[in-house]
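S.K.: Please work out how this folds:
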Amino acid sequence: MTPPDPAGGAALLRYRPTDPAAAPAVQELLDELGLGRLEPEDLAGYGGRNDNWAGRTSTGARVFLKTVARAPDGTSGELDRALSFETLALRLPPGSDLRVPEHLGSHRPGAVSAYRLLPGARSGAEAALDGDFDEDLCRTAGRAVATLHGLDPRGAGLDEGEPPLPPLDWLEAFPWSALRDRSMGQIAAWKLVQDDPEVVAALRGLRERERAAPRTPAHCDLRFDQFVLAEGQLYLCDWEEFRLADPARDVGAFVGEWLFHATCAVFAPTGGGEGSQEPAGFDLSHQEVLRRGGEGLRRHLPRVEAFWQGYLERRTPDPGFAERAVGFAGWHLFDRLIATAQAHATLSPVARAAAGIGRTLLTRPTGAVTTLRLHPPTGAVTTLRLHPPTGSTR
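M.R.: Sure, this is the predicted structure:
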């Protein structure tokens, strides 16, 4: 993500970054842009899978630089996709609902990009945890995502390849190369998927409907930490997965983020308040899990609805869009539990509860559309049930 300006008082964790001298392309890019050298006393790094640097340069510019992955031959699909978005971003009119940090330039051989640091910014993930990602911001996010989906992709060289997740081949078995890099917790999470024929069939069906759906420019990696709040404005960042794709992916991911938060809140000491300081014990009764889960869903559903209404203010989706979005929300819950299981040997009760909701959304998306307030009530309503910590996700 594009982080907040360290001088702006943001409350995000900062780390000692990799020595820029170990990445010569960073200085080469700064030289090309005429921005001088990074000042070591003001240099910070932020969490993430790629090296990044944030701070002031010798010319006084405040910049954020990040690397992205490169293939063995030196090419970078991630950088190519991000730059294709920047081509489209140049077409955004002043005052657009879609706001993005200013891209200063990129160094293709080194797969490094530079952005202007946003003053006084904070991550959308932090805002969500603090309870500040409110309905107004969700409506703003909906308008921004709809604006993205409405961009004309012609001439921008967008990637037209199918998004990699969920990997259909992995629904049957892991390739050995992937298995070696997964924790025991992640393997257990994948087994929840692989051992459930209904979930496997639902994911295959979702990918089939996705292939038949209209494609638009889409972020394809939408999470709260891809949003940044700065000077009263909401920005959307991180375009390494940007491509022509089913726009329902992005809507489903945003919905899935709130559902994952609601699931995590089950184990907060106050039953889900955002201000909780310590987790509750995992020995909650079945009824207590259901009660707290219901409270979390009721608290977050107005935010989901606000996002959807903002989206509809800027774009009319195709028939079947809401059902696909619900399916992608279900996959997002599995994706998040797989990601959070990376550092664990077993699955937590939170992960199992998320899997239970994800299963409901994937296998019964039509009824869940109404529950999630994604279109006017029609048909049967599906209840999103949380499973007890020790129970099955079936």
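
S.K.: Going by C-alpha atoms from here, please, whenever you check contacts or count neighbours.
M.R.: Will do.

S.K.: So which bits of the host helix or strand of residue 329 are buried?
M.R.: Assessed by DSSP states H and E, residue 329 sits inside helix 321-340. Along helix 321-340, these residues count as buried under the neighbour rule (16 or more other C-alpha atoms under 10 Å): 321-338, 340.

S.K.: wait, isn't residue 315 in contact with residue 147?
M.R.: Yes: counting by C-alpha atoms under 8 Å, residue 315 does reach residue 147; the two are 7.5 Å apart.

S.K.: another one to check against the first:
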Amino acid sequence: MTLTATRPTWHSDPVLRGVVDATEDLLASAGPRVRVTEVTSPGFIGRNGAWVLALDSGERVFAKQISPDKAGPAAFDRSIAFASFALKHPLHAPPGPRLISSCRERDLLVFEHCPGVSLAQLLVDERIPAHFSAGTGRLLGRLHSGPVEALARTYHPSPPVPALQEGIPQERYVEFTLAEIRFWAELQQDSTLVQAAADLRHWESEHQTAPIHGDLRLDQFHLRDAELRVLDWEEFGRGDPARDLGTLAGEWIYRAVLDVVTSRAGAPAPPLQFDSVAATERITERMHHLAPQIRQMWTAYRAQIARADDELAVRATAHLGWHLVDRSIARASLVAKLPGIERAAAGVGRKILLTPGRYAAALGFEEFTS
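M.R.: Now for the predicted structure:
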């Protein structure tokens, strides 16, 4: 999360004024009275309200106001649950900003400020640290080895099987872009894909055996002083570890897909125009380039896990495939016409989702052996 230097007029904004007042009260309950001297908006658009608050003590805190409509009604409680988990099980909880205080009435969470650079930005800058792959594998291995007692089961909205099988609610459909209308129609008419998505949800529900993050993306990893820190635990709970592994690997590959139209990462210059065949070939090249890094993550992960079910690698690969489709769904919500490279990525993801066992080893998820 890269922060910009913008300064909202929070004195005259009733929402921000309420957040500032509530934050000052929460901090006073946890220590000496402090005053907010500056409010800075993060340089990203998320589903929740988020601000960095400078205090008269010279410190900074990060305030997040959960939006139940966008983040889900359980997002606040799941964030609190992870904070409790981290206190009780520090050997299993990944490093991250400490939750200082919270206010359920306002859905407000106040964290330590977490400076540093997101892995998403480092990827764009081609500065991903060499230790990221193995470090992430060890981090997830420790998390997934943690106790699950008292943890609520996760239920992530993706894959959105009801929307694929039954249709989009009218209030959502009227807000669709032209790209969404076309892409969703294609997905819903693809009965093979819809069944594979439903099978993945059922498969996942049978393996909710570990504490998981539930929504891993590269921008939720921050690097500070060579240490990986993980943010945003609004989907935390007892779930299938394959979701964390596959979604992260899928996000990694999707970011590489966005690079298909560039010559970054040592790739040759792209063609002036892409047809579906050329785009798919280019994506496949990038996937092969990333497979050794995914393999490093998986190898380090396996070294941390005492035992795992035999299908973990294949389920992780299925989640990887769906993630490529899901990112194209998200992209369609922002444009009038879905770019050809995004369509090609969704097509590759579909193939992986339908037959994950065929692609698991090639993508770095070899069969688990204890």
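
S.K.: Would you pull the TM-score for this pair?
M.R.: TM-score of the superposed chains, computed with TM-score structural alignment, normalised by the length of structure 2, equals 0.88; 358 aligned residues with a C-alpha RMSD of 2.8 Å.

S.K.: which residues in structure 2 does the helix holding residue 329 of structure 1 align to?
M.R.: Alignment of helix 321-340 of structure 1 against structure 2: residues 312-331, by TM-score structural alignment.

S.K.: Mean distance between that stretch and structure 1 after superposition?
M.R.: In this overlay with structure 1, the average offset of stretch 312-331 of structure 2 from its partner residues is 1.2 Å by mean C-alpha distance after the TM-score superposition for structure 1.

S.K.: re the thing from before, which residue numbers in structure 2 go with whichever helix or strand comes after the helix holding residue 329 of structure 1?
M.R.: Later in the chain than helix 321-340 of structure 1, the nearest helix or strand by DSSP H and E is helix 349-363. Counting by TM-score structural alignment, helix 349-363 of structure 1 pairs with residues 340-354 of structure 2.

S.K.: quick one on the thing from earlier: who are the neighbours of the helix holding residue 329 of structure 1, in terms of helices and strands?
M.R.: Under the contact criterion of 3 or more C-alpha pairs under 8 Å, 6 or more residues apart in numbering; DSSP states H and E, helix 321-340 of structure 1 touches helix 184-194, helix 197-212, helix 248-265, helix 349-363, helix 365-371.

S.K.: nearest to residue 225 of structure 1, of the ones you listed?
M.R.: helix 248-265 (10.2 Å; C-alpha to C-alpha).

S.K.: outside of that closest one, which residues touch it?
M.R.: 145, 218-224, 271-274, 292-293, 296-297, 300-301, 304, 308, 321-322, 324-330, 332-333, 336, 350, 353-354, 386 (C-alpha atoms under 8 Å, 6 or more residues apart in numbering).

S.K.: cool, and stretch 357-370 of structure 2?
M.R.: Applying C-alpha under 8 Å, 6+ apart, the set of residues contacting stretch 357-370 of structure 2 from outside is 287-288, 290-296, 298, 302, 306-308, 310, 312-314, 316-317, 352.

S.K.: and if we set it to 6 Å?
M.R.: Outside stretch 357-370 of structure 2, the residues that touch it by C-alpha atoms under 6 Å, 6 or more residues apart in numbering are 291, 294, 295, 313, 314, 317.

S.K.: Now the aligned residue in structure 1 for residue 183 of structure 2: closest residue in space, sequence neighbours ignored.
M.R.: Aligning on TM-score structural alignment places residue 183 of structure 2 opposite residue 189 in structure 1. Nearest residue to residue 189 of structure 1, sequence neighbours excluded (C-alpha to C-alpha, 6 or more residues apart in numbering): residue 338, at 5.6 Å.

S.K.: wait, the one you found sits on residue 188?
M.R.: No: judged on C-alpha atoms under 6 Å, residue 338 of structure 1 makes no contact with residue 188 at a distance of 8.7 Å.

S.K.: Stretch 135-146 of structure 2 corresponds to what range in structure 1?
M.R.: Stretch 135-146 of structure 2 maps onto residues 140-151 of structure 1, going by TM-score structural alignment.

S.K.: can you tell me how far residue 49 of structure 2 sits from residue 68 of structure 2?
M.R.: With distances taken as C-alpha to C-alpha, to the nearest Å, residue 49 of structure 2 is found 11 Å from residue 68 of structure 2.

S.K.: Of the helices and strands packed on helix 321-340 of structure 1, which is nearest residue 242 of structure 1?
M.R.: helix 248-265 (10.6 Å).

S.K.: Relative to structure 2, what is the average displacement of the closest one?
M.R.: Mean for helix 248-265 of structure 1 is 1.1 Å (mean C-alpha distance after the TM-score superposition for structure 1).

S.K.: how distant is that helix from the center of its chain?
M.R.: Mean-position distance between helix 248-265 of structure 1 and its chain equals 9 Å (C-alpha atoms, centre = their mean, to the nearest Å).

S.K.: Structure 2: matching residues for that one?
M.R.: Against structure 2, helix 248-265 of structure 1 falls on residues 242-259 (TM-score structural alignment).

S.K.: Then stretch 218-237 of structure 1?
M.R.: Using TM-score structural alignment, stretch 218-237 of structure 1 pairs with 212-231 in structure 2.

S.K.: Pull the distance from the matching stretch to the chain's centre.
M.R.: Counting by C-alpha atoms, centre = their mean, stretch 212-231 of structure 2 comes out at 9 Å from the chain centroid.

S.K.: which residues in the stretch 51-200 of structure 1 form strands?
M.R.: Taking DSSP state E, counting those that start in this stretch as the test, the strands found in the stretch 51-200 of structure 1 are 52-56, 62-67, 103-107, 112-116, 122-123.

S.K.: about what we covered before: for the helix holding residue 329 of structure 1, which outside residues touch it?
M.R.: 186, 189, 248-249, 251-253, 255-256, 351, 354-355, 358, 361-362, 365-366.
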